[in-house]
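J.: prediction below, plus the sequence it came from.
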Amino acid sequence: MTTNLEPVQTFKILIIGDSGVGKSSLMTRFVHGVFHAPYNATIGVDFQIAIVNSGEFKCRLQIWDTAGQERFRSITNSYYRGADGIIIVYDVTDSETFVHLKDRFLEIQQFCDSDVPKILVGNKDDDNNQQNKSVLSDDAREFAEKHNLLFFEISVKNSKNVAEVFNAIARLALKRRLEQSGSMPSNIDVKRIQKNKSVDNSANRKCCNT
């Protein structure tokens, strides 16, 4: 592939969602490979960096963990500008965090370009939480399809699908940049993203039927 892009690309990735859904834990689990619970609420924003390889490119992810509390909304809204990807998190055991996703999308529509890639993530999909699960996988999947989102159910506690989420958002952000630069994204494994999505959805359906 011929491209005028540098082999190291930097992307601004936002993690958004209500307070308590596990945004900080998600970032820390991916960047440092550890899990801390309970986690203190983020004040304003937190920021960490991770490297993801995608084809011939190294994707340098600037991961921004935004506060979920309403009183910080005016601060965190400014961080939407210039975002290259957004990870939208809800808690599968708390239906209110899923209901509030519509408010998050209003913010995204107001402050972000429409083509910024977005991934929907249901956290706390732990084995011991199945009986407490209040957001059905089918409902979340329907929401994701309506808004043209990739969808993952994850467990930050046991690391289920955590790396897959960040690998997917990196590939999507890189694909968008290559398209904007006029380069053909032939080495970006978009089919693999779709395959992973299908596998995850199949697993989710099995989960819901148990």
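T.: Here it is on my side, so go on.
J.: okay, CA-based contacts and neighbour counts for the rest of this
T.: Noted.
J.: show me the contacts for the residue sitting nearest the centre point of the chain.
T.: Nearest residue to the geometric centre of the chain (CA atoms, centre = their mean): residue 87, 2.4 Å. Residue 87 is in contact with 13, 14, 15, 16, 118, 119, 120, 121, 169, counting by CA atoms under 8 Å, 6 or more residues apart in numbering.
J.: alongside the first one, take a look at this:
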Amino acid sequence: MDSSSNQAEFDYLFKLLMIGDSGVGKSSLLLSFTSDTFEDLSPTIAGQERFRTLTSSYYRGAQGIIMVYDVTRRETFTNLSDVWAKEIGLYSTNQDCIKMLVGNKVDKENERVVTRKEGINFARECGCLFIECSAKTRVNVQQCFEELVLKILDTPALLADGSKGVKKNIFEENPSQSDTSTSSCC
């Protein structure tokens, strides 16, 4: 029996990277997108210094980078420019890599401290796509991933590495900074 018949068919296979402080909802966004469910997840490998040595391999070859912050915690927004954007500059190997800025937890509108306008302005400065969403209510979650992939598909230089038959990691989540909060993701 041909074992390849058990493998999922795909036209493109892209490596996407999610980065951002611990607790902003990276894992929950992914879970919400892939399974239509929401859970209060325990922190993944967040804040563990021993994982920082893996940084360059996380970025290598990524066609898309999703930069996530929590609209109710300003430090998670400022850390994107102070820490994470610098990391992208250092480690990203694809100069045409598509970046998307994502403001998560808009379901907590009454606790919001980062305005939509601030998000739009930062995205414009760093040449990112921008969207606000909620992993909890699933508002804009589908659109977040779809818009990123459509932009990658519209970038010829990125398609060579994502063509049919190339075996790559579809998704990786970068360990969060060691000096950030380890509150649960949601």
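T.: That came through, no problem. Keep in mind that this is a model prediction, so the values were computed, not measured.
J.: map the residue nearest to the centre of structure 1 onto structure 2.
T.: Alignment note: residue 87 of structure 1 maps to residue 66 in structure 2; criterion TM-score structural alignment.
J.: tell me roughly how far whichever strand or helix holds the residue nearest to the centre of structure 1 lies from structure 2 on average.
T.: Counting by DSSP states H and E, the element that carries residue 87 of structure 1 is strand 85-91. For strand 85-91 of structure 1, the mean deviation from structure 2 after alignment is 0.4 Å (mean CA distance after the TM-score superposition for structure 1).
J.: what residues of the helix or strand following that strand count as buried?
T.: Next in sequence after strand 85-91 of structure 1, counting helices and strands by DSSP H and E, comes helix 95-99. The neighbour-count check on helix 95-99 of structure 1 (16 or more other CA atoms under 10 Å) flags 97, 98 as buried.
J.: with stretch 57-76 of structure 2 instead?
T.: By 16+ other CA under 10 Å, the buried positions in stretch 57-76 of structure 2 come out as 58-59, 61-73, 75-76.
J.: cool, and stretch 105-115 of structure 2?
T.: Those would be 105, 106, 107, 112, 114, for stretch 105-115 of structure 2 by 16+ other CA under 10 Å.
J.: from these, pick the one nearest residue 120 of structure 2.
T.: residue 114 (10.7 Å; CA to CA).
J.: where do the strands of structure 1 begin and end?
T.: Secondary structure of structure 1, counting by DSSP state E: strands at 8-16, 45-54, 57-66, 85-91, 118-123, 150-153.
J.: residue 41 of structure 1 against residue 22, yeah?
T.: No: counting by CA atoms under 8 Å, residue 41 of structure 1 does not reach residue 22; the two are 9.5 Å apart.
J.: comparing those two, which residue is more hemmed in?
T.: residue 22 (27 against 15; other CA atoms under 10 Å).
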